[in-house]
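Student: Got a predicted structure here, sequence first:
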Amino acid sequence: MKNKLEEIRKQHGITQEELAEKLEVSRQTIGSLENGRYNPSILLAFKISRLFKLSIEDIFIYEESE
């Protein structure tokens, strides 16, 4: 799943460490999300969307595989 998390985080002037603290996850989790190595749980996706006041679909791009 692709996402715009890094772009959105940088627009808000937040470091990976600060975002991790706000979401109660590790900085490594944020890095893995931004690099597409990890897909968030639905709970984490909701936390991220609420923090940035965006819809989940504005942050995470689901692409069905053929």
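Tutor: Thanks, I have the structure now. Numbers count the residues shown, from 1 in each chain.
Student: alpha carbons only for contacts and neighbour counts from here, please
Tutor: Will do.
Student: And the strands in this protein?
Tutor: Shown for the chain, the strands assigned by DSSP state E span residues 2-3, 60-61.
Student: of all these, which gets the most neighbours per residue?
Tutor: Burial of those is given as mean neighbour count (mean count of other C-alpha atoms under 10 Å); strand 2-3 ranks first at a mean of 18.
Student: packing partners for it?
Tutor: If you count contacts as 3 or more C-alpha pairs under 8 Å, 6 or more residues apart in numbering; DSSP states H and E, strand 2-3 packs onto strand 60-61.
Student: Now tabulate the strands of the chain in TSV and tack on distance to residue 32.
Tutor: Compiled in TSV, the strands of the chain are given as follows (distance: least, C-alpha to C-alpha, whole Å):
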stretch	distance to residue 32
strand 2-3	11
strand 60-61	14
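Student: A further structure is provided below for comparison with the first:
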Amino acid sequence: MVAKRSAGSPPLYNRLATLRAERGLSRAELAERVGIHAQSVGFIERGDYGPSLELALRIAQVFDLPVEAIFSLEPLPPLSQSLYNQEKP
């Protein structure tokens, strides 16, 4: 379910630590909800490992967000920038 990044593969950026903090979830609590070990959550947060598609979808379900709001191949801007720097219609 969690795959080690191969050499030369692009990094997978994520907002897991931020989302966990916002929701008051520990690594162990998130791990239990998605069926992995708490250490695996840390590996994913640091970008050491990438989640499988199934695991990424389960994580997204826990946070009730689309996968692309949590994981990206490009660096993710801070959530505050995404929320407050939007142009008004």
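Tutor: Arrived safely, thanks for sending. Bear in mind that the values here come from a model prediction, so they are computed numbers and not experimental data.
Student: re earlier: so which of the strands of the first structure is nearest residue 42 of the first structure?
Tutor: Judged by C-alpha to C-alpha, the one of the strands of the first structure that comes nearest to residue 42 of the first structure is strand 60-61, at 11.1 Å.
Student: one step back: of all the strands of the first structure, which one is nearest residue 35 of the first structure?
Tutor: Residue 35 of the first structure lies closest to strand 2-3 among those, at 8.7 Å (C-alpha to C-alpha).
Student: ok, average deviation of the closest one from the second structure?
Tutor: Plainly put, strand 2-3 of the first structure ends up 0.5 Å away from its match in the second structure on average once the two are laid over each other (mean C-alpha distance after the TM-score superposition for the first structure).
Student: give me the stretch of the second structure that that strand matches.
Tutor: When strand 2-3 of the first structure is aligned against the second structure using TM-score structural alignment, it corresponds to residues 13-14.
Student: Distance from the chain centre to that stretch, please.
Tutor: The chain centroid and the centroid of stretch 13-14 of the second structure are separated by 6 Å, computed with C-alpha atoms, centre = their mean, to the nearest Å.
Student: What of stretch 32-42 of the first structure?
Tutor: For stretch 32-42 of the first structure, the separation from the chain centroid amounts to 7 Å (computed by C-alpha atoms, centre = their mean).
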